[in-house]
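Undergrad: sequence isn't available, so here's the structure alone:
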């Protein structure tokens, strides 16, 4: 049994990861301030300890890390909204970069011995660079404070790891979707907002013409990737794209979702938003080299997502 810390563990990705870890018999500690996460997402298990706290509380975090000396640490907590980071760059910077740096400092200074520290970054770091698919070596062009913080924290993770011998690794998530996404959050992925509109027969606001493409990756594949990166000793001091390697336009994914759900989406078009990326697809060769293979194509994933919403 491993002792695992998940920051942001009441969120969509963190809580789904926690579900899997509990099934594997691990002891899981979750910290989440519930600004974006939902307490209902948490696994109902004796093997989960939950703290309703912010990762910016330095003394609290240091005490938690020292007391537990975790085997695995997943750093998933973030203010994950590009728009929010543009409106509140300093506040989002505290969560998205400084808090993670303080965690690294505590591990270094206290000589803690995690087997792996996994930091979740984002495909947003690539920005609108013309090269497709995006390789981990593609040019970086962060177009928002959110993306700047994600990239800077990646560099801290990789270089701290090398300098101080900490087993760090970073993911760059592309467009993750699936059950437990929060459509009410302004930080939510587009497919959870589409889902909510389909369920409630509400109008979906389409920014731009719908031609923008994304690499949508189902949550179960993302959890597979996180576990591979955590448990593969060679995967350290490096960054890995987490995606499917396939892209689809927003208009086509809406069509696929309408087919999966048997519902028709009401759409209202608006101008494209500042800072939004036009096209995005990942090269996942590097992650495949560790044994990762996405199992859920977008049609299957949308059907699973819709079924889960109906059950709820």
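TA: Sure, I can see it. As the structure is a computational prediction, the values presented were derived from the model and not from experiment.
Undergrad: okay, CA-based contacts and neighbour counts for the rest of this
TA: Will do.
Undergrad: strands of the stretch 1-150 of the chain, start to end?
TA: Assigned by DSSP state E, counting those that start in this stretch, the stretch 1-150 of the chain shows strands spanning 3-7, 27-31, 48-51, 72-75, 116-122.
Undergrad: would TSV of the ones you listed with distance to residue 304 and mean neighbour count be doable?
TA: Conversion of these to TSV gives the following (distance: least, Cα to Cα, whole Å; neighbours: other Cα atoms under 10 Å):
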stretch	distance to residue 304	mean neighbour count
strand 3-7	25	23
strand 27-31	26	22
strand 48-51	26	16
strand 72-75	26	22
strand 116-122	24	24
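Undergrad: could you dump those into TSV with distance to residue 261 added?
TA: Listed next are those as TSV, based on distance: least, Cα to Cα, whole Å:
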stretch	distance to residue 261
strand 3-7	33
strand 27-31	33
strand 48-51	34
strand 72-75	33
strand 116-122	29
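Undergrad: the ones you listed: which one's closest to residue 286?
TA: strand 116-122 (15.9 Å; Cα to Cα).
Undergrad: which strands and helices sit next to the closest one?
TA: Of the remaining helices and strands, those touching strand 116-122 by 3 or more Cα pairs under 8 Å, 6 or more residues apart in numbering; DSSP states H and E are strand 72-75, helix 145-164, strand 168-173, helix 219-231.
Undergrad: which of the ones you listed sits most buried?
TA: strand 168-173 (a mean of 25; mean count of other Cα atoms under 10 Å).
Undergrad: list the contacts of it.
TA: Applying Cα atoms under 8 Å, 6 or more residues apart in numbering, the contact partners of strand 168-173 are 116-123, 154, 157-158, 161, 226, 229-230, 235-243.
Undergrad: 6 Å - rerun?
TA: 116-123, 157, 161, 236-242 (Cα atoms under 6 Å, 6 or more residues apart in numbering).
Undergrad: picking up where we left off before, need the helices and strands packed on strand 116-122 in CSV (columns: distance to residue 290).
TA: Written out in CSV, the entries for the helices and strands packed on strand 116-122 read as follows (distance: least, Cα to Cα, whole Å):
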stretch, distance to residue 290
strand 72-75, 18
helix 145-164, 18
strand 168-173, 13
helix 219-231, 7
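Undergrad: ok, second structure coming up, stack it against the first:
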């Protein structure tokens, strides 16, 4: 079966494409603007294209990546299945301690920083309602890895660990997030490819920077933070639906501990 990975040069898409290739599936990874994208058979599409860190500076590119290109692919109709990568950030407006895939989403359209959330929500809507039941939405929590160049605060923190045992981080110990390792994310994307509806790709546990720092300190690292900011935590997104498929994200503290122990070996 044909498999297509869109956004294969990005953080998640690159690892996913490598995983599929290793399994003998030889995914097609078209470059941005490939003229054949809307005319050839795409088979199962993993839609990993998107903007994260720079979405606020590039709002029009954000809408293009999250919804406009998807719209054209769905209109052309040359696919068997589509897995759309969204984000658990869409729950932030709910202001609830616990959420799941059925929780109604709340957005303020007058907030310019909501272009990320709203464009992802539009992509979700198209995937769920305009694919004839052939689409599934993956809401990703904070994905991390220690490979150099991996984006995100925790990824950058982990990438510093081999270089120094004395770390100063421009953040606060009170910041809390749900983390899922990149490899667990890829496993989950593959597992839900033949499903429908929405799946949270998350661990189901909110963990603070202080808790992760404690793991570092127990293994011989010194960690200092430059801020004491204490914002409200994000809603805790349930991972129960994903667990029903036998897929569970490893707890971030366990993954970090194993990684650091490997550095000490």
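TA: That came through, no problem. Since we're looking at a predicted model, the values are computed, not measured.
Undergrad: buried residues in stretch 252-265 of structure 2?
TA: Buried residues in stretch 252-265 of structure 2, counting neighbours by 16 or more other Cα atoms under 10 Å, are found at 252-253, 256-257, 260.
Undergrad: closest to residue 222 of structure 2 out of those residues?
TA: Compare each of those with residue 222 of structure 2 using Cα to Cα and the shortest gap goes to residue 260, at 12.8 Å.
Undergrad: can I assume the closest one sits in a strand?
TA: No: with DSSP: H, G, I helix; E, B strand; the rest coil as the criterion, residue 260 of structure 2 is assigned helix and is not in a strand.
Undergrad: so of the buried residues of stretch 252-265 of structure 2, which ones are in helices?
TA: 252-253, 256-257, 260 (DSSP state H).
Undergrad: quick check: the farthest pair among the residues you listed?
TA: Longest span within those, Cα to Cα: 252 and 260, 12.2 Å.
Undergrad: where do the helices sit along structure 1?
TA: Taking DSSP H to define them, one finds helices in structure 1 at 12-23, 58-68, 82-87, 89-93, 99-109, 145-164, 190-200, 219-231, 250-261, 285-288, 298-311.
Undergrad: buried ones in the third one?
TA: Within helix 82-87 of structure 1, the residues that count as buried by 16+ other Cα under 10 Å are 82-85.
Undergrad: same check, this time on the shortest one
TA: Along helix 285-288 of structure 1, the positions that meet the burial threshold by neighbour count (16+ other Cα under 10 Å) are residue 287.
Undergrad: in structure 2, which residue range corresponds to it?
TA: Under TM-score structural alignment, the counterpart of helix 285-288 of structure 1 in structure 2 spans residues 240-243.
Undergrad: mean deviation of the matching stretch from structure 1?
TA: Once fitted to structure 1, stretch 240-243 of structure 2 is off its aligned match by 2.0 Å on average (mean Cα distance after the TM-score superposition for structure 1).
Undergrad: ok, the most centrally placed residue in structure 2 to residue 32 of structure 2 distance?
TA: Relative to the mean C-alpha position of structure 2, the nearest C-alpha, by Cα atoms, centre = their mean, is the one of residue 140, at 3.6 Å. According to Cα to Cα, to the nearest Å, residue 140 of structure 2 and residue 32 of structure 2 sit 22 Å apart.
Undergrad: same thing with residue 181 of structure 2?
TA: Relative to residue 32 of structure 2, residue 181 of structure 2 is positioned 26 Å away (criterion: Cα to Cα).
Undergrad: same thing with residue 264 of structure 2?
TA: 41 Å.
Undergrad: of the helices and strands packed on strand 116-122 of structure 1, which is nearest residue 192 of structure 1?
TA: Using Cα to Cα, the nearest of these to residue 192 of structure 1 is helix 219-231, at 12.2 Å.
Undergrad: which residues touch the closest one?
TA: Judged by Cα under 6 Å, 6+ apart, the contacts made with helix 219-231 of structure 1 from elsewhere in the structure are 17, 116, 176-178, 235, 294.
Undergrad: how close does the counterpart of residue 94 of structure 2 in structure 1 sit to residue 171 of structure 1?
TA: Under the alignment defined by TM-score structural alignment, residue 94 of structure 2 corresponds to residue 129 in structure 1. Computed as Cα to Cα, the residue 129 of structure 1 to residue 171 of structure 1 distance reads 19 Å.
Undergrad: over to residue 31 of structure 1?
TA: Distance from residue 31 of structure 1 to residue 171 of structure 1, counting by Cα to Cα: 20 Å.
Undergrad: now do residue 269 of structure 1
TA: 33 Å.
Undergrad: can you check residue 235 of structure 1 too?
TA: Separation of residue 235 of structure 1 from residue 171 of structure 1 (Cα to Cα): 11 Å.
Undergrad: residue 32 of structure 2: how many residues sit nearby?
TA: Applying the criterion other Cα atoms under 10 Å, we find 12 residues in the vicinity of residue 32 of structure 2.
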